[in-house]
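A.B. asks: Below is the structure, and that's it, no one-letter string:
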């Protein structure tokens, strides 16, 4: 659960700061918060054990899965991700989940809407994530101490 939540926060802060998504796949509103289904599927068998392998991507030319390469990630993005990890990894997975459930949050909006009507895919839009992380005073109070304001 920690991986999925930290990935969500990294994606959200990246959207808020750069207007660009960090990951291409959408986040979905699941019971314990936002989930990137592609990452979930890659690591669901790990459970609560440490992750020791790397994610795999499909090579469309060979129709096989290969270990993902991160060699082309620029140094500023690497530093950004290290900062996100350093900050959010100190929290218990259920606390991370709680942070995504704040009233008015993108997850809460989708989850609440689904209690009234069908929400196909339970998708959380990048626009709502970006807006929330740019404007909410409630969002992760300690993050501003690290210069993550936008």
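C.D. replies: Structure received. Worth saying up front: this structure is predicted, and the values here are computed from it rather than measured.
A.B. asks: use CA for all of it now, contacts and neighbours both
C.D. replies: Fine.
A.B. asks: Strands of the chain, residue ranges please.
C.D. replies: 27-30, 33-36, 56-59, 64-67, 123-124 (DSSP state E).
A.B. asks: so who does the residue lying closest to residue 58 once chain neighbours are set aside touch?
C.D. replies: Distances taken as CA to CA, 6 or more residues apart in numbering put residue 65 closest to residue 58, at 4.4 Å, once the chain neighbours are dropped. Contacts here follow CA atoms under 8 Å, 6 or more residues apart in numbering; on that basis residue 65 touches 56, 57, 58, 59.
A.B. asks: isn't the second one right up against residue 42?
C.D. replies: No: in this structure, residue 57 is not within contact of residue 42 by CA atoms under 8 Å, at 9.5 Å.
A.B. asks: list the contacts for residue 54?
C.D. replies: Here residue 54 is in contact with 67, 68 (criterion: CA under 8 Å, 6+ apart).
A.B. asks: structure B:
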């Protein structure tokens, strides 16, 4: 199933809270990026429906950034929200992940949750990776909104998975 990025952020924050892992705003984006990439490589479909954008510090989901920006560089304690168009009030985006996707996200948190946000950011800057292809596009080609295409992320993580299987 493909989810709203804010739902994945909230599920990740809930899991991290249960495990006593403080996550900064930057770490949330990077861990979701890795979850999205590995999910895509495994299932052939995106985990989040929104596209990542290439920002200076790596891939960012604009809706998540807007919703959690109040945390700044401190660990995130609030949850991502959306505007209810009928009642014009902000409401927390409920994760509602199925059991397999919840377990998958927990595995991703186990793999990446202990890595400092700046190191995660550096990892996303790998030469030839999806962020690099947009941020450092040849011939100064500008990508509208600096969006990182889902397909570029899928192909990258499939290549990484294949190289690990062949190693």
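C.D. replies: That came in fine, so what should we check first? Note that the structure is a prediction, hence the values are computed from the model and not measured.
A.B. asks: Put one on top of the other, what's the TM-score?
C.D. replies: Here the TM-score for the pair of chains, by TM-score structural alignment, normalised by the length of the first structure, is 0.84; 140 aligned residues with a CA RMSD of 2.0 Å.
A.B. asks: Just tell me what the residue nearest to residue 58 of the first structure corresponds to in the second structure.
C.D. replies: With TM-score structural alignment defining the correspondence, residue 65 of the first structure maps onto residue 90 in the second structure.
A.B. asks: Quick check: that match vs residue 48 of the second structure, distance?
C.D. replies: For residue 90 of the second structure, the distance to residue 48 of the second structure (CA to CA, to the nearest Å) stands at 21 Å.
A.B. asks: got it, and residue 141 of the second structure?
C.D. replies: Distance from residue 141 of the second structure to residue 48 of the second structure, by CA to CA: 26 Å.
A.B. asks: the more surrounded of these two?
C.D. replies: When residue 141 of the second structure and residue 48 are compared on other CA atoms under 10 Å, the one with more neighbours turns out to be residue 48, at 25 against 11.
A.B. asks: hang on, the earlier thing: adding neighbour count, write the contacts of residue 65 of the first structure out as TSV.
C.D. replies: TSV is the format used below for the contacts of residue 65 of the first structure (neighbours: other CA atoms under 10 Å):
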residue	neighbour count
56	14
57	14
58	12
59	12
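A.B. asks: residue contacts, whatever residue of the first structure lines up with residue 156 of the second structure?
C.D. replies: Applying TM-score structural alignment, one finds that residue 156 of the second structure aligns to residue 132 in the first structure. Going by CA under 8 Å, 6+ apart, residue 132 of the first structure touches 105, 106, 139.
A.B. asks: so stretch 7-15 of the first structure corresponds to what in the second structure?
C.D. replies: Aligning stretch 7-15 of the first structure against the second structure (TM-score structural alignment) gives residues 32-40.
A.B. asks: Isn't residue 5 of the first structure up against residue 95?
C.D. replies: No: the criterion here is CA under 8 Å, and residue 5 of the first structure misses it with residue 95 at 9.9 Å.
A.B. asks: who's more crowded, these two?
C.D. replies: residue 5 (24 against 14).
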